[in-house]
Structures are given as structure tokens and as C-alpha cells.
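1. My questions concern the predicted model and sequence given below.
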Amino acid sequence: MRTQGEITAVLGPTNTGKTHLALTRMLGRSSGVMGLPLRLLARELYDRVVKAKGPGAAALITGEEKIVPKSARYFLCTVEAMPLDLRPAFLAIDEIQLAADPDRGHVFTDRLLHARGSEETMLLGASTMAPMLSRLVPDAQRVERERFSTLTYSGPKKIGKLPRRSAIVAFSAEDVYAIAELIRRQRGGAAVVMGALSPRTRNAQVELYQSGEVDYLIATDAIGMGLNMDVDHVAFAAFSKFDGHRRRRLRPDEIGQIAGRAGRFRSDGTFGETGDARVLDAETIAAVENHEFAPVSKLTWRNGALDFSSLEALRNSLARPSPAKGLERVRGALDEQVLETLSADAEVRGWTRAHGGLETLWDVCRIPDFRKTTVDEHARLSRQIYAYLMSREGVLPDAWLEGQLARVSGTAGDVAVLSQRLAHVRTWTYAANRPGWTRDPAHWQGRTREVEDALSDALHEALMTRFIDRRTSALVKGLREKADLAAGVDHRGEVTVEGHFVGRLKGLRFSADHAGGPLAQRAVTGAALKAVRPEINRRLGALARADAADLELDSDGYLVWQGERTGKLARSADRLNPDVVLVGGELGAPEAVSRAAQHLQRHVAGEISRYLGPLLRLKDHGGTGAGLDGLARGIAWRLVEAGGATPRRQLAADIAQLSAHERRQLRSAGVRIGEHGVFLPALLKPRAASLNALLCAVHSGDADQRFRPQPGRVCLPAPPERSETEIAAAGYLVCGSLAVRVDMLERLADAIRDARKSHPRSWFALDDTMMALLGLPMSGLEEIVRALGYTRVSKAAGNTPDMWAASRKARRSPPESARPPAPVDSASPFARLAELSLTPAAARPRPRASHKSRRKRANTSGKGARPA
């Protein structure tokens, strides 16, 4: 086109109305051509022109689609497909900064330098192009436009925390699909927009977003090129992409181009990071917010005046160096690579010598690689097409084309399969729209469009099925609009909303259907509240009236009613009187919840009284003084604090000072003072021991990991993380690394005592009876007797076994506990007793021993003594 009319460069950031201005100016002229960066954008503007001027006035020309009525006056095209033989009154090129793109840039540069309207030419793009335009198009009048709204950085956010009306940007189909799947689980669903989608699929997905059926849009950087949607926030899931040659980080101007899609007209927008994207640096944030980027210094260029006199002349003209500073010749262009590959084929070189053969070869080499294959594979397809075009018929055979379409026309399959089929169809759509390539262009253009539309609709449905939870999305939308949703609960506890199963009511807990993820649980909880709340209130009332036989306290501290856990023990100030909290029931009325909890509290108190009555009575005796005097009361208090059993060595000083009357009081209270332990035998019964250990663990706040000996086990490893008090509450005492049931420890003491009686020096040997008593091998039995204060005094010799006796330390003083005693509860009513200074045993007056007694002690002074 010859340069005519005024040239205006309209520059500025996104949301300045540049494209809208150009479209309006074009429609004010008698004719016009607009070159656009994307097929999707060309289709969007074509639809607007059709609406304004009628279908007869508008034409759409892209590499894959041609709608050109005879009366067409306004042409909406991709930049590559712009008709260069027209002389329109108005001509516009959008996103001229793409002239710097290493792959497509040479096409934009060619149009920028040579394409002109007879009355007006508009060059639309970023302000970064100002210096290059001043150099290359000096007669262009420059107009700077300000953004209509403010763009602000809002920082990183988790994907699940992104606000409604957000667009999440990723740079590969795999990432787009992964994020869309995550949004489906957390927010109900998302629409997907990628440059590879057909316009039909893209428009259907955008309509899902624009209509509000979904609140999130997952897209590639295709949205940065003029696609107008109501986006309030743009979140980057990454800042690097593969540009066809290498993986690189986005430049600040590219980030700004994409982020600028946030905010529509006068509505402000925000941008930030999400997912694994690293936080932007302050310099980049300032550049994006202020729309200040480094100017473009180089444009991609390729010679447009190609020489078709010979194959070598064509290759040489393509390789011609750039004529001006700032223009850099394109390198690695796909069409040139395919040309080089086919030029090595002797048969292809022969076909190029035919009339029009070289021009046809170049047209074939420029077929885009919609399938995203390797250069060699794309070159093989290109050669096959070229061979048909250079055959006697000179067109692509109908049967061959139909076979190619038949292989990819099936609409069954998942998103990946349908996307791949669409990519193949785009190749045949492109071929059908090339002049002279088919025998019946109208038929094949309609046929390829038919297959593409069917696949587009199938892909849209597949995208919705995979990335939109219709149930959750409808519930969220209904709740937001306060719609009256029908809900109910059947006899099995299944909750339905609008006929869809959304969860189950188990006991007093409502569990949302897990298939919908967290968002579904929140949505269906709100939607089903009307049906669930009355049922929960009814169950709370029945629970408050339940008989004791219908309630069970299980080994984990839960109260089970009608097969479901409805309550749980919780820590309180009094270990023997724990609190009870409901499991579920939050949706019930407060008074119904209170009555049910109080009933469960009374039931637990009854269970404790039934199985731990001796311990409760001992606690009462020690607290009030009724039934116990002096040291007996102190021992009772310490026994209660210890959980009902404690090593005798910890009470040895007090026991030594007990009077006969005090011993009888303790015996009457159910306390047994054994040789190694002080305990309540009644608490050793399985149910009592289990309940007592459970209460101790609940009080310590670690019920899930408590000490749980198996029924019948009398000796087992002592968990190092469990306290001696908790182990004692289960009826076991710690001996070294082992825990031994206290009654069996006393039976062992009896066996040792009997063995010592028969030895002149009160020594004893460990035997099979003792091992069988505890179910231990000899090594374990030895560990226990050492912990009890005995030591080996002679090793086996011949038929004589190892002999054991009380250690000197044991004879001098009681052995120290392997573990520190449990801390005293300062809030206990017995705490004061622990502070009392009791009279030491040595200070008590003792009756003078008789001469006979003194002589007896002298005769046995060398023998082993019974351990304290």
C-alpha cells in the first residue's frame, strides 16, 4: 500500500481504550482493515462490527477462517492474514510492540513500515515503541493515552484465598489444567482461556466467566492481547515461560501487559503472585504500577521483497541483512527451517522449476505448526501437501482430506485428546482457506468448520465437566443470591439439596460430600442448614433422654450413642471429674446442646463412681479427714495424686512411722501396702484400670497416645514419654525400662522372700517359676530385681546358679525412683499436707530393745536384709 493520509501512533498501557478508539474510527470511514495479534481478538471485533453494521459489511480473515462477503467493507484480520492488495480508507495495526517478537515480529515490522490507509493509519501499542516509531515512522503523530483506572500491586495470595473475579495466569497447558482443577476443588470451578482454543470454545468459556457461573478464569498470556473481560485481579502463577526457543523470565513490560487486564474501564484493578511464583521485586512492581518500561531498541525484520526466480534466489532474498539500524533479521523462523529441509529433497527441487512451483512451495512452508511437533515431522506433512499441489490435479485430493478429517472428528475423549484433535483440524482448516488448494473450497471450508465446531463444543463440555463442579457452583451462586434451595434428610442420614446428595448426618455431625472439596463442604453446609438443624435438635433431645444402657464410654474417651460418637472427655481441674463436650451438634439450638452435654456429664460421673469407687472414697477420706487420721490421710492423698498406685519407696518414710491404728484405717479404705508398691487392688480389674488410665491421660492432655497395656500382659516395655503416674494409673509400676503390674510385682516379692528364707545368708536364685510369673526371659527378670534393689553376689558355678542379695545401698536407704514423681497439683486441697514437716523416724522414741533382741540382731548382721 502507498503511504497516504495521516498516520497516528496511539500509545499507552492497557485499558486506555486504544482498540476501541481504532474500531470506532474505522466504522466512521467508508472502509477499513484492522490487523490484530490473535485470532480470538479478530473474532471478537468481527462480532462487534457485524452487530453494528450487519454481516454483509464485515469480513473475517485469519489463517484458519475466512468470512468475506462480496459487500464487505471492514476487514478484521490477524496481522499475518491482512490483505495487502486492498486500498482501505482506514488501516490499524494493534499491539505493534510485537514487532520485537523473535518469531512473529518480522510480520508486524513489515506492516508497520508498509501498510497504510488512504485516509488514516493508526498504529496501536505500548509506549515503549515511541523511540522506534520516531526513527522508523517519523511522520507519525504520537498520541499518549492514560489508563482509565489504577493498577495496584496487592502482594502474594494463596490460590484458595484469591478474590472473586480473578484471572490466574500460567504459561503451559499442564499448569493451566492443574490450577483449574485446584480451583474446582476449592472454589467450585473455573473457566479456561488459551490461545490454542478455537474461538467457539473460547467464547463459551468466557461466557461462563462473564455470566458469573464461575468466578475464576485460568488463562495463558493470551489474555494480555486485548481480550476484554471483567477481571478485578490478575494473579501470576509463574513469571517464566518457554518462548519456543528457551525458558526465560518475563520482562517487566510483558508482566505489565498481562497484569493490565485487571480493572475494566473506570474500575481499578490489582495484580500479584500466587502458587509457586516468586514475589516480585520492588523495581518491577513500581514499573508495572507506573507503566514505565525500558523502550524497545530492536525490531525483528525480514525482507518482504522475495525473489522467486529460483530456489537459491528465494533463499538468498530471505537471508538479506536488515537495511537499518534497530532492525534485526529474524533467526530460526519455522517457515525458513521447513524450506531448508525441503530444499534438500531432489524431487522437491524439481517441482520448484515448474510454473508457480516456487511460490507454492513457499506458501506450503508457511503453514503454521498447530500440532506443535518437531521441525522434521512438520516438514514431512508439508512435503506431502506440496506433492499433492504439484501433482497433475494440482489440489489436495478429496478422499485424502476426508480421511484426515475422519481420523480427528471423533468427539469422545478427555480434554487433552480433544485439544489435540482440534490442533490437527486447524491444519486442515488453514489448508481449506488457502486459494487454489482444494477442488471445492466452499465445501471444505464448511466441512472443516463443521468438524472444528463439533470438537469445540465437545471440548467446552469436557472443560466444564473437568473444571467446574456444577453442583457446588450452583449452590455457591444460590447462597450468594439467597435463593430458597430445597433440602432434606432421609432415614439413613443422607442429606440432599435440590435432589443432589451433598453429605451425611452421622450422630450429631454433618459431613459434606468430600467429592466437592472444601468449597463444596461450606456450600452444602449452608444450603442444607434448613434440613439439618431440625434433625440435629431432634437427636439432641433424644440424647438428653437416653438410658445409661444406650451410652458407652469407649477406650478412646468418646461416648457412643446409637453407634456414633456423640461426646468426648475433656480436661478439667479435677482428674476424677472430667468435662464432657459434644462431638458435633454445633448447628443445634444452644439449650438443646446444653441439656445433652449435661446428661452425658452425669453418665460419665456414674461410670467413674461405678468402677473407681474405692479411689473416689479414698479421695473423700483424705480431703475431709473422715475415716483417716494423721499420716494415713497424707498417704491417702499421695496415693490419689499418684493415680491409685505408687512405688513403696516414695512413701517409705511415712509408712515407717504409721501406727497400727493408721495401718488398719488404710486397709479398711482398700489400700494395700506391699513390699514394693502401695495400691488399691480394686483398681487392677481391667475395666477399672482402663478407665483410670484414660482419666489420667485426659487430664494430662494426651489421651490419644496414652499408656495402653494389652489385656493379660503383666509386664511390658515402659514408654519413656509416659509419666510414672500415668503408668501407675493403669496398675503398673516402672522397674528400669519395664512396667510390671503391681500385684504381680508383689507375687514376685513373695517368691523372693520364700527363697531367701531357705538360705543361711538370705541369698536367693532366680528360677523358672519367677520368669513364668512375669512372662519374661532371664535377662528381663534380672533387670527387674536390680530395679528392686538386689544385686548379683555370686555367679553360677557347676550346678549352682547365680545368687542374688539386697544391695548395700538398698540396706542403707530406699532406692531412688527411675523417674521423677509427678508434680503436685498446687490447687489440690492436699497441697498443704505435702508441705508439712513430718517427724523423722529417727526422732521418734523407741522402746529399749531387750538383751535377747540385741543379741539376735548381732547374729544376723552379716546376712542380706529385706529391701525397704
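-> Everything's here; your move. Fair warning: this is a prediction, and the values are worked out from it, not measured in the lab.
2. CA atoms for contacts and neighbours, from now on please.
-> Noted.
3. Just the buried positions in the helix or strand encompassing Glu377, please.
-> For Glu377, the host element (DSSP states H and E) is helix 375-389. For helix 375-389, the neighbour count (16 or more other Cα atoms under 10 Å) marks His378, Ala379, Ser382, Arg383, Ile385, Tyr386, Ala387, Tyr388, Leu389 as buried.
4. Can you lay out the residues you listed as CSV showing distance to Lys66?
-> Below are the buried residues of helix 375-389 laid out as CSV (distance: Cα to Cα, whole Å):
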residue, distance to Lys66
His378, 24
Ala379, 25
Ser382, 21
Arg383, 24
Ile385, 20
Tyr386, 22
Ala387, 25
Tyr388, 23
Leu389, 21
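5. Relative to Ser309, which of these is nearest.
-> Tyr386 (18.6 Å; Cα to Cα).
6. re the thing from before, out of the buried residues of helix 375-389, flag the one nearest to His355.
-> In terms of Cα to Cα, no member of the buried residues of helix 375-389 lies closer to His355 than Leu389, at 12.2 Å.
7. Put this next to the first one:
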Amino acid sequence: MCAHSSGAIGFPLRLLAREVYDRVVAIKGEKQVALITGEQRIEPPDARYFLCTAEAMPLRRPGMGGGPEGDFAFVALDEAQLAADRERGHIFTDRLLHARGREETMLLGSATLEPLVRQLEPKAELVERPRFSTLTHIGARKLSRLPPRSAVVAFSAEQVYGVAEMLRRFRGGAAVVMGALSPETRNRQVDLFQSGEVDYIVATDAIGMGLNLDLNHVAFAGLTKFDGMRQRRLQPAEMAQIAGRAGRHQRDGTFGVLAGMSRDGGRGAPPPEFDDEEVYAIEEHRFAPLTRLYWREPEPRFDSIEVLIADLEAPPDHAALAAAPEAIDLAVLKRLHSDGITEAVKGAGSVRRFWEICQLPDFRSQGTDMHARFVSRLWADLSTGYLGADYVASRIAQLDNVQGDIDTLQGRIAAIRSWAYICQRPDWVLARDEMAARARAAEAKLSDALHARLTERFVNRRTTLLMKTAGQDASLLPITIGEDDAVLVEDERIGHLEGFRFVVDTSAGHEDRKMLLAAAEKALPGILAARATKLTDSGMDGVTIMDGALHWQGHAIASLDLREGKVMPALSPARDLAMLPAASREAFMAALEGWLTTRLEPLAPLEKLHEAARDPAAESEARAIVHTLIAGHGFARRDKSGLMHLPKELRPFLRRLGVTFGALDIFVPALLKPAPRQLLHMLGIDRRPLQSAMLPVIAEERNLPSGYRPAGEQAIRLDLAEKVFRAAHEARSKSKARKFFFDSALPVSIGLEPANYRRLMSAAGFRLQKAPALAEGAFGPPVPDKWEWQPSSRRAASGKSLSRGKPERGKRERSPQPKTVAEGNPFGALADLMR
């Protein structure tokens, strides 16, 4: 065409028209090339080359000159054998008979059309273009054993979805192509396959026309289809049209059926196989010639609706032609005429306009009844003139909604295609160009959304990527760690790391989990080894001790096994480290042990106690107290420690270990600090409640934290309680009297309330002597209270006097008073002797 001064080509699909339009634009430029379809019109004023659907071909172009048979130097009709199609055949027959170029006309189609072309155009020159590659039948193949770069052809939407779902499970996904898809969606799905993102495509028989794919194999999920009238077996020529998609140029292709699919496309029953004659016909490309082409009067009269119908149903006058079956446009015309809708349709202009409206394609595939209702409403709106721009815009806006599932989006695209067709008519819509642009924009948005839904449902990119590496060393998989510790294969997320544990992505189905885990088990050791090295180099930044284990990022990496006679526990690697290589794991565990040793330095006093308990040179009495202190995690009550059995000469031995002998407790002050108490709790050695800050005074609790002694309604740390007791004894020593004054400033400054500190003192054997109050009218400071120490008090020995009740009052000793003896009493003399 481009070798001529002008030209036009009619295609069976607007997808093909658009594809060739882009190629011609690249050669001739946009100003010289036009695209005309039912739903889109790009027509520059100086256009000389027209790419059209067959229905939209301009047969005459006044003003361009030329011979009597047309105004284009070149005219071509693609897939001319569609003249035998029941629905559209009469359109192709009309173009075959009447579309002519001044210089050259080409009819492109199957060799089955040759006898009819000879009858209709005896002078036509017939040129064959043989297929360079061969097609070979390879029988049935299971879905799980389909070779890569295969297409599966099904004959219903349900069958297409079912096969695509299975391919998603077994092979990672497939592109989907159906006649109900918009051209934009179909192109996007084809690109998904052509780019290699998926290795399989599932399609209806629409794949047999207008799609040039990089296919190696075509598998038929069934060999029957519904042709609009009945369920029938495919003709050999139709089989070859589909199977011929396999192989390109000089590369051979194969075809066969899909094993495990029943005759209706379900799974289970054996599928119908190609018979020998069909295989021979497809492989040798030998088919029975067409015997007739469908024809319908292309230029009917518009005198009345009855005359129009009669002309459209008139039989042809040539033996090679047959009357076309009733197409949807004629069926709608007759239905509306029988319903009385056409009573007001009078005059040639009105009849012509009514017929043009009836020719609106049934994009929704709703059938005659539903489509007739839509056409009737459209005629009612157009009978008085044009459709208003606001009305059309509102209809388009209602459809411009990308929410919904696949079927919903397909329905909206079909509906928007109807409005795109309406907006292309020159005398139907006001502001036609603007409305047509809105319809195209809405269709583009819906097509993008439909492509996204199809890809989301039928493509599992993770599985696809992993399947492509099947048979290779999985350690070569390009696995990387992204943000948030995501594990990526070629930027596709397959899971994430929690510490050193690989977690499969939650969106992965059950069938994908084994594959993802298998890939990770072989590919992650190197990454985890680098992760361990990085953590070691950081000084174990983020590692914590908790619940008897070492944690990192909230997950255990090693358990701490307590050992008898040792503060340092034994380290055991957690299961999360199992994927680390052995050498890396050993080095990492050694680094963890070194870090833990440094971390446990505050427990050095406790380790000294353990060493002393194992020292054979230590006396048994001293070792007994050491064991008691170890069991108490650094402290013990004095009355239960066995201190009464310890000779005084052994006390220096214990003091060298940091032991303090208090009034009520024996303890190691270094172990009462926050750091060692926290470590004992984190290691699981001390199970009592933890007071992490080791505050001087806390509220009294039923289960006191370690290192505290009750003091009324409060509790005080053991070393500070001992500080108070020592200050009291120093005050008693300085007084040199039985009763002494003691300043309460120290316990109050520590945080004890007066009533609670008095109970603490009482527990250590001190008794309060309240000073008398000032006499009424007296001035000056009150006399301070005095204290008296009673070391023999049971409370000092037992330490049980810190209940919330009142302390016991001591009994006052009284000297015996002589009794008066009555005079003359015989015991009087004895009483005198006793005195």
C-alpha cells in the first residue's frame, strides 16, 4: 500500500487496524494516515492512507480523482475468507465484490476461498505464500507438563478462567485473551506474554486471528464451540487457523490437546482427540474449499420499513452466494417493527436513520431482546435530533468506575464501547469530538483496571520467576534483601526475615509455599552469613537478654542453659540459625559468648560466691552460708542463714567475698544494684518480681521484689535498711545511756514515712520512748523521743514485727513490794527473815 499514492485496507479487528496504522504512521507520518473503526476515528484532512475495520471502509472518496471503480490507488481486504462467517460474512462479501483500487486490489485470505474467487472474479491473479515452518501434532499433554511458550485455547469464559487458575498454581500464571476484552486490555495481556513475564497464554478462538505471538505450542482444551446457533465441532480449517499460531517464519511449531479436560472443558474425563484426517489436514494445510459466501443487499431501498426488510432478506442472484443468516441488526429491526416502534418512521431519511441505529453492534452480547431495548431507547432519544452532550457525559461518567471484579469491568467496557460507537456517528451527538474523547479515556481506564485484575488473579510473579530457574542451581537465584528485611527475587517479594528466620509471604497460596521455602533454603545461607557478620561487627547492637534467651529484633537467636555452680550459662543456637553455614554459625556463637561474658560482668560478685562454694579450703560452716546466699541470689535473712553456727574467725573470709552481716539480713551490696538484679531476672536465675530501678523505697507488696525488706506500708532496700540500723547503733554508742536520741532525718531522707521507719526500727530491736507533750501554756520545742535497744526481744531475732498492726509494748520490770503482815501473825517473824 505504501508504494502507491493512496490506499485503504479493511481488517476484521480494530486491533489489527491499529497495529498496521502505527506501522504506516512510522513510514508516512501522522498527517497522511487515517484510522477508522466503529469506535475510533483519526482522520487528518490530508490523509491518503486509510486503515479501517471492514465495516468502516470508505468505498468512495469524492474529490481524490481516479477511475470508475474507486478513489484509492490501492485497496486490500484482510482475512477475506470471513465472507463465509454467519454474522459478518455479508460485510466481507460486499467488500470483496465492490472494494476496488484504481491500480491494485488485494484479497488476503485462506486458500479455501480460491474456487469462489475464480467464480466471482475470473480475471483475478492468485498468488500463494506457503508456510515456511511446519506444524506437528504431538498428542495430549497435561497442564503441568506443557512446554514453555504455549497457548491453551478454550471456548468459554469459564473454561478460560479455570485453565488460567490451574496454570497459576502449577506454572506461576498466564496471560488471558478473550473476545470480550477491550483491544487495550488484550494488547496489555499479549505484552505480558511477549515480554516473557509469563510463559503461557490462555485464549478463546480469538487468538486465531490478528495475534502474532511468539508461540511454540498450541493446546486445545476442547474441540467444540457454540457458534451462536448450536454446539458443534470445529472445522479443520478453524483448527488450523488456531494451531497455526505456533511457530514463526522458519521456526517449527506443535499442537495437540490438553489432557485431563472433558468435552465441555471441565477436568477429569479424557478430551476428544484430533482424528487422523484432521491431523493430516492441519499438518499438510489441505482443507475443503468454501462452497458459498454469505450475501445481503448492500444498498437497500429506504422507501419504508417493509421495503427495507424485504431488500435485506432478498436472495442473491449468483450461484456462489447464499443469503446471509439473520444478523443481529436485521433481527433488531424486525423485532422493533413487530413491536410497533416503527409506526412513526416515515420517509426515506427517517427510515435510513432508523436502520443506522439498528446497526449499532451488540458489544454487550446480550442477545436480540436486550439489545433491541437499548436501540429502542436510543431511537427515542435521536428521533427528535441529537443526543445532548450533558446526557452523554452523564452516561459515560456512570461507567467510568474502575471498582469491581473481572466480569463487572468487562461489562462496563462493553457498555462504554457502545457509547464510543455512538459518539463516532457524525449526526448523533452534540460536541461529538469531546464526547468521543471522554469515551476513549473511560475505556482506557477500565482497560487498565481490567488488565490489573486479570494479572492479579491469574499471574503469580513469584512462582513464575522461580519456575524459570527450575533445573538450575537455586543458590544462583538473584535473592536480595530489601527494605523492612523483605526477601526479593528480581524485585518480587517472596517473604521477609524476622531476625534470622525466613517467613514466606502471607499472600502466597498453599501450593507456592513449598517452592518458596525450597528456594530460600538454598539461596539464603550466604545472605544470612553476611547478616551474622554485620551483627558481629556492630558489637551485637540490638541483642538483648530476655526470658532466659538472647533475642534480636524480637526473636530468639540463642537459648541460655543455666549451669550448676556457674553464673555464665551455656549457649545453644536457636532454630532460626539453622540456615547459617556451619562455619558462620560457630563464629557467630563464639562472638555471642564473648558479648555475653562482657554483659554479665555486674554479676562478678555472684561468680565469686560460686567459686568460694567450690573451694575445698573453705570451712564447711562458711560454705554453708555461701550456698544460702547463692540460693537467695545475693541475700538471706539472718535468722535463717545459719549464722549462729559460724565461728567468728570465719567472718573475715566472707567479708572478703563482699558479704555484709546486717542486723536483720546477710547480703552482698554489689548485687543489690539495678544492673545485677536485672541480669539475674533476664537470665531466669531470679524468678521473683523485678524492681528494675532498685529504688530506695517502694510501696509494700504481697510478693516483694528481690532485695527489699518490709517496713510497714513501705519496703526498703536491704543495704539502706542496714544503713539506718548502723546510724541508730552509732547514736546509742555515743549516748552511753540506756535511752538515747536518734535523728529521723536519715530514714526520712531515704523515703520512709515516720510511722514506717519506726516499724523498721522495731524489727531491729529498738523500742520507742515517746517524750511527754509540752504542758499547756508552755513554750519552746518539744522534747525529742528517745529510743531503747532490747537485743533480747523476739522481734529482733525473728524479724516478724513489721506487720501493719501496732508494735507490742514492752513489759516494765517492777521490784517486789513487801507485804504488810498483821501483828500476831505467826508468819511475821519469817517475813522479817526473808527481808
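-> Received, thanks. All values derive from a computational prediction rather than experimental measurement.
8. State the TM-score obtained for the two superposed chains.
-> Between these two chains, after superposing, the TM-score reads 0.58 (TM-score structural alignment, normalised by the length of structure 2); 524 aligned residues with a Cα RMSD of 3.6 Å.
9. which residues in structure 2 does the following helix or strand past the helix holding Glu377 of structure 1 align to?
-> Beyond helix 375-389 of structure 1 on the C-terminal side, the first helix or strand identified by DSSP H and E is helix 398-408. Aligning helix 398-408 of structure 1 against structure 2 (TM-score structural alignment) gives residues 389-399.
10. What of stretch 378-389 of structure 1?
-> Going by TM-score structural alignment: stretch 378-389 of structure 1 matches residues 371-382.
11. Same check on stretch 543-554 of structure 1?
-> Taking TM-score structural alignment, stretch 543-554 of structure 1 hits no residues over in structure 2.
12. now swap in stretch 200-218 of structure 1 and tell me
-> So stretch 200-218 of structure 1 sits over residues 184-202 in structure 2, by TM-score structural alignment.
13. average distance between the helix holding Glu377 of structure 1 and structure 2?
-> Following superposition, helix 375-389 of structure 1 is found to deviate from structure 2 by 1.2 Å on average (mean Cα distance after the TM-score superposition for structure 1).
14. If I take that helix and helix 398-408, what angle do their directions form?
-> Interaxial angle of helix 375-389 of structure 1 relative to helix 398-408 (axes from the mean of the first three to the mean of the last three Cα atoms, to 10 degrees): 150 degrees.
15. The residue nearest the centre of structure 2 in helix, strand or coil?
-> In structure 2, the centroid-proximal residue (Cα atoms, centre = their mean) is Ser507; its distance is 4.7 Å. What DSSP: H, G, I helix; E, B strand; the rest coil gives for Ser507 of structure 2 is coil.
16. Please report how far it lies from Glu521 of structure 2.
-> Ser507 of structure 2 sits 19 Å away from Glu521 of structure 2, going by Cα to Cα, to the nearest Å.
17. same question, Ile479 of structure 2
-> Going from Ile479 of structure 2 to Glu521 of structure 2 by Cα to Cα gives 11 Å.
18. need the strands for the stretch 151-300 of structure 2, in chain order.
-> Ranges of strands in the stretch 151-300 of structure 2, per DSSP state E, counting those that start in this stretch, are 175-177, 200-203, 217-220, 224-226, 231-233, 253-258, 293-295.
19. So what does Ala549 of structure 2 match up with in structure 1?
-> Per TM-score structural alignment, Ala549 of structure 2 is not aligned with anything.
20. What distance do you get for Ala549 of structure 2 to Arg585 of structure 2?
-> In terms of Cα to Cα, Ala549 of structure 2 sits 17 Å off from Arg585 of structure 2.
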